[in-house]
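Visitor: just to be clear, the model below is a prediction. Sequence and coordinates:
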Amino acid sequence: MSSQQPVAGLDAPERVAHRRRYLMCRPEHFTVRYSINPWMEPARPTDTAKAVAQWQELYDTYLRLGHTVELIDPVPRLPDMVYTANGGFVIDGVALGVRFRVDERRGEEQPFMEWFADHGFDVVRPTAVQEGEGDFLLVGDAILAGTGFRSSTGGHEEVAAVFGRDVISLTLVDPRFYHLDTAIAVLDPVQGVGGVDAANIAYLPAAFDEASQRVLAERFPNAIRVSDADGAVFGLNAASDGRHVFISPRATDFAEQLRARGYVPVPIDLSELLLGGGGIKCCTLELRDRPEGIR
């Protein structure tokens, strides 16, 4: 056993849960009618009622653990709106909208920006192609940004300009992991605490090119490196409040790695929504409000 994988219960720090505010969308219109990623097979039947029931478990679990969940109304003929992480990127009350690469999702852009505006966020309409928190992850005070399949490097430049943050670009190379949030999980989601190097992440090395693997190894030497098997069941498409990590029940080795670090895995089965190429994090957009006293 490597030094990066401590024995569960020994020297594991006490993790603290932080209340989060999330945006979700009930999958009332979920189905797979087209294919825009390797997970989507239109010939394979989908069960909308099952998708709703699984989604409801995630929603109820967030509430039970003290988190706030806002809802955006689902729109007919936009089955992927359930994947709210792709709807924008929000820091300090500023919401950067999205510009999807694929035509099938372009209809989601305006409803999300309208929701942000109606709920008091300062909305920035994007000019470059990028797909929100699917490819942008806030880690400490920096932003990890994915490219290779969906978001453009121009989108990385735009997110840096909008939020004035250091942006670390990473290139994805496996089409199964077409968004960054399928290959990296942020385990300590509180910004401004210790900077990027103090934040814990988990990631799937094989999802990235060699240059990006070197960057991740240098910036996050204590990161959890997840197996290909757990990556393949969307184990890294996870959400965390700093203590509870909401993950696929099939990512069993990852769950043990989390326990060894003092986290509490919370298994949630979203297998039906995985048929559309999304999991727990895809269904969870974090709403980061302005710090108290700033308007």
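Guide: That came through fine.
Visitor: from now on I want contacts and neighbour counts done on CA atoms only, so please keep to that.
Guide: OK.
Visitor: looks like residue 132 contacts residue 91 (just checking).
Guide: No. Contact criterion Cα atoms under 8 Å: residue 132 and residue 91 do not qualify, at 11.7 Å.
Visitor: for the two, work out which one has more neighbours and name it.
Guide: Taking other Cα atoms under 10 Å, residue 132 and residue 91 do not tie; residue 132 has more neighbours (27 against 18).
Visitor: would you map the strands across the stretch 101-250 of the chain?
Guide: 122-124, 136-139, 142-147, 167-171, 184-186, 201-203, 224-225, 239-240, 244-247 (DSSP state E, counting those that start in this stretch).
Visitor: who touches the fourth one?
Guide: With contact meaning Cα atoms under 8 Å, 6 or more residues apart in numbering, strand 167-171 is reached by 142-148, 153, 156, 159-160, 208-209, 212.
Visitor: ditto for the third one
Guide: Outside of strand 142-147, the residues within contact range by Cα under 8 Å, 6+ apart are 135-138, 153, 156, 165-172, 179-180, 195-196.
Visitor: before we move on, back to that, pick the most buried one from the strands of the stretch 101-250 of the chain.
Guide: Among the strands of the stretch 101-250 of the chain, strand 184-186 has the highest mean neighbour count (mean count of other Cα atoms under 10 Å), at a mean of 26.
Visitor: structure two is appended below for comparative analysis:
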Amino acid sequence: MPESAPGPAWRVSSETAPLREVLLCPPDHYRWIPTNSIVRRTLAEGRQAPATHHLQAQHAELVHAIRQGGAAWGIEVRLIAPEPHLPYMAYTRDSAVVTHEGPVLCQLERPQRRGEYAPLTDWHAAHGSAFWRKSSAGTLEGGDIHIIRPGLAAIGASGGRTDEAGAEQLAGWLREEGWEIRVEPFDEHFLHLDVLFCMAADGLAVACEDALDPAFLDWLRGKGIRWIDVPYRAAMNLGCNILALGNGRVVSARESTELNAALRAEGLEVLDPALSLFTAGGGGPHCLTCPLRRDD
């Protein structure tokens, strides 16, 4: 028998290296569901549910921004087909995370999202992609996993979406590979760590000093990482939730005007699609994207 073709070389060893391939999910069935403090606030304000065509238009802006930002080196946007009964599939960050050794299948906490593993595993199988590891202890969600640079990562453990058992299982796998991992506790009110912290460029993050433990900030400082402070109110509007494209470019929601100005002042090129309908549901550019491959 002829040998089967090798699977895709999907590897990510840094949040800030040039992005080559990324997975998104069209929001054809997306709707606000009260699974986190952000969307509960949105619903309590009596906001009208967004129309599908408005969601699709904002999502198309995001896709365009990613392609535009990476046009110089070529970014491939891959899509997974949405399932009608899984409205939050649009937040592709959470179901799996790609590491330096390949994809890790996460274990989602909310009942409304647990079924996302099925279309995701089918999608990876259809593309010849094998999971390096599969989460089996506690809960683990991709929004809590931050691959800061090769050999260094932080994993949030709120006890809600990602608990200590899930975080420590992934941390153990990475430590066996020689990585330094910090498991960072925080209040589950903030949903995922990427509501409070994201990398913007090599050595530069965005972070909510109002909510993060000073010990975590000291740890970042000790690793040579500085940050742009994002106030609490802006963070709860998903201001910290950005996507680094690499090569000095970053995707940040248009509504984050003050942060975007600060990022530009750092010399970064900011691609700023309108994403208010998604941030109101609890996710921004980081949540809506799952990087599959970045440069080493």
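Guide: Looks like it came in fine. Here the structure is a predicted model, which means the values were calculated and not measured.
Visitor: would you list the strands of the stretch 101-250 of structure 1 in a markdown table and tack on distance to residue 83 of structure 1?
Guide: Converted to a markdown table, the strands of the stretch 101-250 of structure 1 look like this (distance: least, Cα to Cα, whole Å):
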| stretch | distance to residue 83 of structure 1 |
| --- | --- |
| strand 122-124 | 19 |
| strand 136-139 | 14 |
| strand 142-147 | 17 |
| strand 167-171 | 22 |
| strand 184-186 | 16 |
| strand 201-203 | 20 |
| strand 224-225 | 25 |
| strand 239-240 | 13 |
| strand 244-247 | 16 |
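Visitor: mind listing the helices for the stretch 51-200 of structure 2?
Guide: Ranges of helices within the stretch 51-200 of structure 2 are 52-69, 117-126, 164-176, based on DSSP state H, counting those that start in this stretch.
Visitor: any chance of these in CSV, with distance to residue 244 of structure 2 and mean neighbour count too?
Guide: Shown next, in CSV, are the helices of the stretch 51-200 of structure 2 (distance: least, Cα to Cα, whole Å; neighbours: other Cα atoms under 10 Å):
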stretch, distance to residue 244 of structure 2, mean neighbour count
helix 52-69, 10, 18
helix 117-126, 23, 14
helix 164-176, 22, 19
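Visitor: take those and write them to a markdown table, including distance to residue 239 of structure 2.
Guide: Converted to a markdown table, the helices of the stretch 51-200 of structure 2 look like this (distance: least, Cα to Cα, whole Å):
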| stretch | distance to residue 239 of structure 2 |
| --- | --- |
| helix 52-69 | 15 |
| helix 117-126 | 28 |
| helix 164-176 | 24 |
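Visitor: circling back to that earlier point, residue 103 of structure 1: which of the strands of the stretch 101-250 of structure 1 is closest?
Guide: Comparing these against residue 103 of structure 1 with Cα to Cα, the closest turns out to be strand 142-147 (18.0 Å).
Visitor: aligned partner of residue 105 of structure 1 in structure 2?
Guide: Taking TM-score structural alignment, residue 105 of structure 1 has residue 113 as its aligned residue in structure 2.
Visitor: give me the neighbour count for the alignment partner in structure 2 of residue 119 of structure 1.
Guide: By TM-score structural alignment, residue 119 of structure 1 lines up with residue 127 in structure 2. Residue 127 of structure 2 has 11 neighbours, counted by other Cα under 10 Å.
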